[in-house]
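> Can you look at this prediction? I've put the sequence above it.
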Amino acid sequence: MALRTRRHGAATGAPDGSRRRRLPMRLLLPVLVLVALMAMLMLRGYVHNEILADHRIQPEAASDRVPEKILDGGPVIDTRGGRTGSLRVPDHRLVLTFDDGPDPTWTPKVLDVLKKHHAHAVFFVTGSMTSRYPELVKRMVDEGHEVGLHTFNHPDLSYQSKKRIDWELSQNQLAITGAAGVRTSLFRPPYSSFADAMDNKSWPVTEYIGSRGYITVVNNTDSEDWKKPGVDEIIRRATPHGGKGAIVLMHDSGGDRHQTVQALDRFLPELQERGYRFDNLTEALGAPSALTPVAGADLWKGKAWVLLVRAADDITGVLVVGLAVTGTLVIGRFVLMLLLSGVHARRVRRKNFSWGPPVTEPVSVLVPAYNEAKCIENTVRSLMASEHPIEVIVVDDGSTDGTARIVEAMGLPNVRVVRQLNAGKPAALNRGLANARHDLVVMMDGDTVFEPATVRELVQPFGDPRVGAVAGNAKVGNRDSLIGAWQHIEYVMGFNLDRRMYDILRCMPTIPGAVGAFRRSALEPIGGMSDDTLAEDTDVTMALHRNGWRVVYAENARAWTEAPESVQQLWSQRYRWSYGTMQAIWKHRRALVERGPSGRFGRVGLPFVSLFMVVAPLLAPLIDVFLLYGLIFGPTQKTVVAWLGVLAIQAVCAAYAFRLDRERMTHLISLPLQQILYRQLMYVVLLQSWITALTGGRLRWQKLRRTGAVEAPGGPVPRQRTRSSSDRRPVA
């Protein structure tokens, strides 16, 4: 897996035209993968009689338009070339016919019994079963049996149009060709009976089938083995009277056929001793074989069809396993979140809970800023209202919109501006670290607003000397729009509930860039903030774990951030997050085999992050794919109930998360729509991230457009007195 990145500063060198050329590809690849999976699922549904299946059966009708010689004739009906005739099997000749196969369990047993007693038969196979088990049809032909068409999906053809009949025949023939390399001229309609049961509904179908070059084969002896009447009764019903020949109807599929197999093993030797021969149809009639070898393009089309069906079955099998894995992961994660987040809340809210001695020492707050002119004033003024002693260092990372000048013009005490050429957020944070005066360092984004108590709450866990970093509680400030409300739900439920769980498990994967605190003494040994990945916050958190530091969550350290307000911006942000997380996991993969205190993250944290943040979200679309499939093709009611059950579980988790965070429940009204629309976008983003990672693609930092509309609860921070220009010198 090649995982590479470029700094956001390099984005300025990309011409607009090249970005436009890349845009379709990033959408095309994920969409193609999803379309291919859906196509495989549709093919599997068609072959398994879940799509285009028609289970209607025509009731008996009048037979006054059926020729008498057909009603009184034999079970082999020939209407080819305008003929109207029928044939009977000669005396002491039995043609065993088996319908509805091949079946992977019972057909081999039937073939074994036939081979044991040197008997031949005719198997009227459906295209759907032949496509799934082609090796059994090939075995039939190789062992001297004949095969005939029994349609593809087993519908009653008297209900079908000529176009549908042609489709059933051609697809059935295609499957047989792909399986055994032959074509057949034999046909048996589904739900057929004796010749004298032909009526005004089925006779036109028989005539049409003949016009297509097929001989219709019904039966004149029915074992009724599908009723499972017992071995003796099956033998009795299958035995003709007076040494007459017969076409005997049996089944090698459609259910439990152990009675058929047992009856066959007795029936064959008993009637052979009575002088009967068991031949295939053309042997019994002394006619040329009904099977014709196929070569050239038709053969390869058949083989391609069988290959596609096999691939669809295999892929669908994998998808079903993936769905089971996804369901297990999703439910397991929900259970863990509900249990452990409750434990976390009860622990930190106890009256006697303490991280250690109160932390009152001053803190350095680092604000990396790149073109944050619309937000930076709100950000800095919110810090000036802090209840904890702080110094503020705004690192201007080569902004072109006057961000640094805005901060300098504010003339606020304990606020310094550090300018540097554009080098990316990690470099800006490291520059801030180099200029910080204090050991405790808070990092935030240039578009984020702190509450007065945020810094104080954020640094209290440092009373425990084992704590190296603290994650704060990031909140969506612009939650009034629909896309903002969806992100608000995600932040409260997906991020903060997760952080409570990971805190208890002692494997917090990410300190949010919007609100996090670090010991400088913990950062320096690992080289500060790394630019190896696009998720520098996840990267540094994993590095701290590997160095033996604890990383915890401070629920009351609230920060209000401006979430993306358009699909394009949201896509860019989440694409970077997803890809950066994969990079960080790959970078710290050796943690899996490390021992000692630092090995806990590798044994617990890294597998959890990989499963819950990468694998499970990647597989989660299967839930919606199968939902869509079930709604369209059934079972619709069970599908809806199952989906509503999953939604109910998510709603419970979301409501619990909102209760823990003391948030209003009104935003949860949009939860069902979020599950239908918002999640799909996240799926495609993650899939694109996987494709980028596996192909070694490069991803640029992408600057999101901000509005500066986010303020801390309670309104804007009051403006401070402007200091003289002599006090507003930028730090070099």
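Now that the structure is in, tell me what you want to look at.
> contacts and neighbour counts: CA atoms only from here.
OK.
> now the residue lying closest to residue 362 once chain neighbours are set aside: how far from residue 556?
Closest residue to residue 362 apart from its sequence neighbours, by Cα to Cα, 6 or more residues apart in numbering: residue 389 at 4.8 Å. Separation of residue 389 from residue 556 (Cα to Cα, to the nearest Å): 18 Å.
> How many residues are close by residue 172?
Neighbourhood size, residue 172 [other Cα atoms under 10 Å]: 25.
> meant to ask about residue 25
Around residue 25 there are 12 residues (other Cα under 10 Å).
> What strand or helix carries it?
With secondary structure defined by DSSP states H and E, residue 25 is part of helix 16-47.
> other SSEs contacting that helix?
Secondary-structure packing of helix 16-47 (3 or more Cα pairs under 8 Å, 6 or more residues apart in numbering; DSSP states H and E): helix 127-132, helix 297-348, helix 679-695.
> Give me whichever of these is most buried.
helix 127-132 (a mean of 27; mean count of other Cα atoms under 10 Å).
> Now do the buried residues in the helix or strand containing residue 406.
Residue 406 belongs to helix 403-410 when assigned by DSSP H and E. Using 16 or more other Cα atoms under 10 Å as the test for burial, helix 403-410 gives 403-404, 407-408, 410.
> Same check on stretch 457-464?
457-462.
> Checking residue 374 next. Helix, strand or coil?
Secondary structure, DSSP: H, G, I helix; E, B strand; the rest coil: residue 374 is coil.
> Now do it against residue 401, distance only.
Distance from residue 374 to residue 401, by Cα to Cα: 9 Å.
> More neighbours: those two, which one.
residue 374 (18 against 13).
> What's the separation between the more buried one and residue 428?
19 Å.
> how about TSV for the helices and strands packed on helix 16-47, with distance to residue 34 added?
TSV is the format used below for the helices and strands packed on helix 16-47 (distance: least, Cα to Cα, whole Å):
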stretch	distance to residue 34
helix 127-132	23
helix 297-348	12
helix 679-695	9
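> check contacts around the residue nearest to residue 460 when sequence neighbours are not counted.
Once flanking residues are discounted, residue 460 sits nearest to residue 359: 5.4 Å by Cα to Cα, 6+ apart. By Cα atoms under 8 Å, 6 or more residues apart in numbering, the contact list for residue 359 reads 456, 459-460, 462-463.
> Specify the local secondary structure of residue 359.
Under three-state DSSP, residue 359 falls in the coil class.
> Same question for residue 441.
The three-state label given to residue 441 by three-state DSSP is strand.
> A further structure is provided below for comparison with the first:
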Amino acid sequence: MTTLHEELLRRNNFHTSSTRSWEAISGIGWHEPTPSELSLAAVRTLSVVVPAYNVSYCLPAVLDALEGQHHRHGFEVIVVDDASTDTTAAIAARHPVVTTVLRLPERAGGATARNLGTALARGQTVLYLDADMVLPPHVITDITARATDTTVLVGFRHNLPYDLHQGGRGVLAEHPQLGADHRVVWRPPVGRPLLYTGVTLTERLDGRPLDHTHDFVDLGYGQRYVDWDLPRMVVTCLVAVPRAAVLNVGGFDPEFGRIGWGMEDTYLGACLIASGLLVIPLRQVVGFHLDPPDAEQQWQRKLATWPGTLARYWDLMRRPAPTGRTHSFIAEVSELLRTCEVLRPH
């Protein structure tokens, strides 16, 4: 039986004809901010799924940015609180842009939170947005205008240290920079193993993954750019996917959340690519990622769990590519939904 890894070796990422066709129809560039009045922006429905854990320091700014979108059509915002110990759930429950708030009885991790949100979503497209990502006002229209049943639309992040954003105040007066994302400008360490592949570089590298792979086109057929491959470009801090495709592959693997941090989005990316979806970047879709006050300590805790989640990922890659799992996914998530507190009904 073909493994997930073997299936990726068969899949190209030739999305150029798709982006050029869209440009010809819309009259604007693929990477240009989209006018809110563009008729194509009304073609698909959208659900924003926000997993949230102890993000009271930044969640108001994130939700305010969603409320301030220039999009002329309705979209739903589903916040899944992962058993926070601060006021995260209360902030979400009282914000006018939020349509649904769930609270898990105990912490389960981002993968489980996103699965719950995906099960409740009514939109054809699901935008996974981290609860510390502040979006410029054109982003929702950019995504809804370009989304299809066969594409994964990838956005980017610009990290801001806490002492610069102080919970998000004044952030929207600035413009997030594309080059702040490691998938765009990447200067890896020399002399120590890289996180994903374990490759050790002996010389400095001025890495440009996005440019040097022609907007990820060259990452088809399992190709790599040093420590990056196509599944690794699917980062759920800001990524839009067809809901039906996520259900078909069984959603996120919840085991990642139990082990620690990372790789659940990479695994979802691998599953979606294996099922035939193209991964296309949107250079204009860049959000501010608002670091917490204890960012360095959190990062060290996350890195400590990385070997376990990476091992889980490669174990799954040696198994058959998942497909036909919609029914079982809905059944499993429905069982979990019964244990959740509903702070704002769907």
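Perfect, thanks for sending it. Note that this is a predicted model, so its numbers are computed, not measured.
> give me the element residue 459 of the first structure is part of.
Using DSSP H and E, residue 459 of the first structure sits in helix 454-459.
> Return the list of helices and strands in contact with the next helix or strand after that helix.
Heading C-terminal from helix 454-459 of the first structure, the first helix or strand you meet, by DSSP H and E, is strand 467-476. Contacts defined by 3+ Cα pairs under 8 Å, 6+ apart place strand 467-476 of the first structure against helix 454-459, helix 482-489, strand 516-519, helix 536-546, strand 550-561.
> Turn those into TSV, columns for distance to residue 656 of the first structure.
As requested, these are exported to TSV (distance: least, Cα to Cα, whole Å):
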stretch	distance to residue 656 of the first structure
helix 454-459	23
helix 482-489	12
strand 516-519	24
helix 536-546	26
strand 550-561	15
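> Nearest to residue 646 of the first structure among these would be which one?
helix 482-489 (16.4 Å; Cα to Cα).
> Give me the three-state assignment for the spatially closest residue to residue 483 of the first structure that is not a sequence neighbour.
In space, and not counting its chain neighbours, residue 483 of the first structure is closest to residue 565: 6.6 Å by Cα to Cα, 6+ apart. Under three-state DSSP, residue 565 of the first structure falls in the coil class.
> before we move on, what about residue 215 of the second structure?
Under three-state DSSP, residue 215 of the second structure falls in the coil class.
> so what's the closest residue in space to it that isn't next to it in sequence up against?
Nearest residue to residue 215 of the second structure in three dimensions, chain neighbours excluded: residue 281, at 6.4 Å (Cα to Cα, 6+ apart). By Cα under 8 Å, 6+ apart, the contact list for residue 281 of the second structure reads 153-155, 215-216.
> Tell me how far residue 50 of the second structure lies from residue 133 of the second structure.
10 Å.
> What distance do you get for the residue nearest to residue 215 of the second structure to residue 181 of the second structure?
12 Å.
> now residue 289 of the second structure
In terms of Cα to Cα, residue 289 of the second structure sits 10 Å off from residue 181 of the second structure.
> what do the two both touch?
157-159.
> Closest one of those to residue 333 of the second structure?
Among those, and counting by Cα to Cα, the member closest to residue 333 of the second structure is residue 157, at 29.3 Å.
> so what corresponds to the closest one in the first structure?
In the first structure, the residue paired with residue 157 of the second structure is residue 474, using TM-score structural alignment.
> Quick check: that match vs residue 298 of the first structure, distance?
63 Å.
> same check, this time on residue 308 of the first structure
15 Å.
> any chance of the buried residues of helix 403-410 of the first structure in CSV, plus distance to residue 658 of the first structure?
Shown next, in CSV, are those (distance: Cα to Cα, whole Å):
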residue, distance to residue 658 of the first structure
403, 35
404, 37
407, 35
408, 39
410, 37
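> any idea which of the residues you listed is closest to residue 379 of the first structure?
Nearest to residue 379 of the first structure out of those is residue 407 (Cα to Cα; 10.0 Å).
> Pretty sure the closest one sits against residue 377.
Yes. In this structure residue 407 of the first structure lies within contact range of residue 377 using Cα atoms under 8 Å: 6.7 Å.
> Which residue in the second structure aligns with residue 380 of the first structure?
Aligning on TM-score structural alignment places residue 380 of the first structure opposite residue 63 in the second structure.
> ok, which stretches of the stretch 551-700 of the first structure are helices?
All helices of the stretch 551-700 of the first structure, identified by DSSP state H, counting those that start in this stretch, fall at 567-587, 599-600, 606-609, 616-619, 621-633, 636-660, 671-673, 679-695.
> which residues in the second structure does the fifth one align to?
By that I understand helix 621-633 of the first structure. So helix 621-633 of the first structure sits over no part of the second structure, by TM-score structural alignment.
> Show me what counts as buried in that helix.
Applying 16+ other Cα under 10 Å to helix 621-633 of the first structure flags 621-623, 625-630, 633 as buried.
> Name the residues that touch it?
38, 50-51, 319, 322-323, 636-637, 639-640, 643, 680, 683.
> could I get these as a markdown table with distance to residue 271 of the first structure?
Compiled in a markdown table, these are given as follows (distance: Cα to Cα, whole Å):
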| residue | distance to residue 271 of the first structure |
| --- | --- |
| 38 | 52 |
| 50 | 41 |
| 51 | 43 |
| 319 | 49 |
| 322 | 52 |
| 323 | 52 |
| 636 | 50 |
| 637 | 51 |
| 639 | 51 |
| 640 | 54 |
| 643 | 57 |
| 680 | 64 |
| 683 | 64 |
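> Residue 251 of the first structure: which of those residues is nearest?
Closest approach to residue 251 of the first structure among the contacts of helix 621-633 of the first structure (Cα to Cα): residue 50, at 21.6 Å.
> In the second structure, what residue corresponds to the closest one?
So, by TM-score structural alignment, residue 50 of the first structure is left unmatched.
> What of residue 438 of the first structure?
Alignment note (TM-score structural alignment): residue 438 of the first structure maps to residue 123 of the second structure.
> Relative to residue 66 of the second structure, how far out is its match?
16 Å.
> between those two, which one's more packed in?
Neighbour comparison, residue 123 of the second structure and residue 66: the larger count goes to residue 66, with 22 against 18 (by other Cα under 10 Å).
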